[in-house]
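> Below: sequence and its predicted model.
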Amino acid sequence: LDPVTADDCERTSRAAFDVLGLRDIARADVIVDDDGVPWVLEVNVSPGMTETSLVPMAAEAAGLGLAALCERVLAAALARGSSTLD
């Protein structure tokens, strides 16, 4: 995708994430029509988290390994509640 279309897809995905009241992690499946308009097909609130799944691959592309991604998700969840790992 060209940079403008990629930015539009990210903005559309983030808007879906916000409208649905999601937090921490999700995966949006997006299609771009012939006019270059991105459309969200679905949002997966429990995306695959194996080393060959799309979310960890995207994290790797952004310079964040699978372990670091999991640590960030866990830290965000712990920050919201009173639970601890002890």
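Perfect, I can see it now.
> C-alpha from now on. contacts and neighbour counts both.
Fine.
> OK, contacts around Ser13?
28, 30, 40 (C-alpha atoms under 8 Å, 6 or more residues apart in numbering).
> residue ranges of the helices in this protein, please?
3-19, 54-61, 66-80 (DSSP state H).
> With distance to Asn44 added, can I get those helices in CSV?
What follows is the helices of the chain, written out as CSV (distance: least, C-alpha to C-alpha, whole Å):
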stretch, distance to Asn44
helix 3-19, 10
helix 54-61, 11
helix 66-80, 16
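> next, the one to line up against it:
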Amino acid sequence: MALFLAPFVVYAFYLYFSHRDPLAREAWETRATWWLTAVGLVLLIGSILLVSAFRGATPDRTYVPPRFEDGRVVPGHFE
């Protein structure tokens, strides 16, 4: 969620430092919000793809689901 909101925060700082009111509705023009939304979605989807590509187990490993042992939950893991 932070990656999606990051462009909006950067734009708010830009408005503030350019001596425009970041809380004013007219400062958030429609064209700017469309671009901010697009950039936020690209950052979010890109991060999800990168995490899924470089994290996890190799294809030759087997996933063991969580289970109860002696009244405690043993988390799932790869073997």
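That came through, no problem. Since the structure is predicted, the reported quantities are computational estimates derived from the model, not experimental observations.
> Got a TM-score for the two of them?
Between these two chains, after superposing, the TM-score reads 0.32 (TM-score structural alignment, normalised by the length of structure 2); 35 aligned residues with a C-alpha RMSD of 3.0 Å.
> Kindly supply the PyMOL command isolating those of the contacts of Ser13 of structure 1 that are buried.
Buried residues among those (16 or more other C-alpha atoms under 10 Å), as a PyMOL selection:
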select buried, resi 28+30
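> for the contacts of Ser13 of structure 1, which one is nearest Thr12 of structure 1?
Nearest to Thr12 of structure 1 out of the contacts of Ser13 of structure 1 is Val40 (C-alpha to C-alpha; 7.3 Å).
> nearest residue to the closest one other than its sequence neighbours?
Val30 (4.4 Å; C-alpha to C-alpha, 6 or more residues apart in numbering).
> can you tell me which residues contact that neighbour?
9, 13, 38-42.
> Weed out the non-buried ones from those.
Here, 16+ other C-alpha under 10 Å leaves 9, 13, 38-39 buried among those.
> No more questions from me, cheers.
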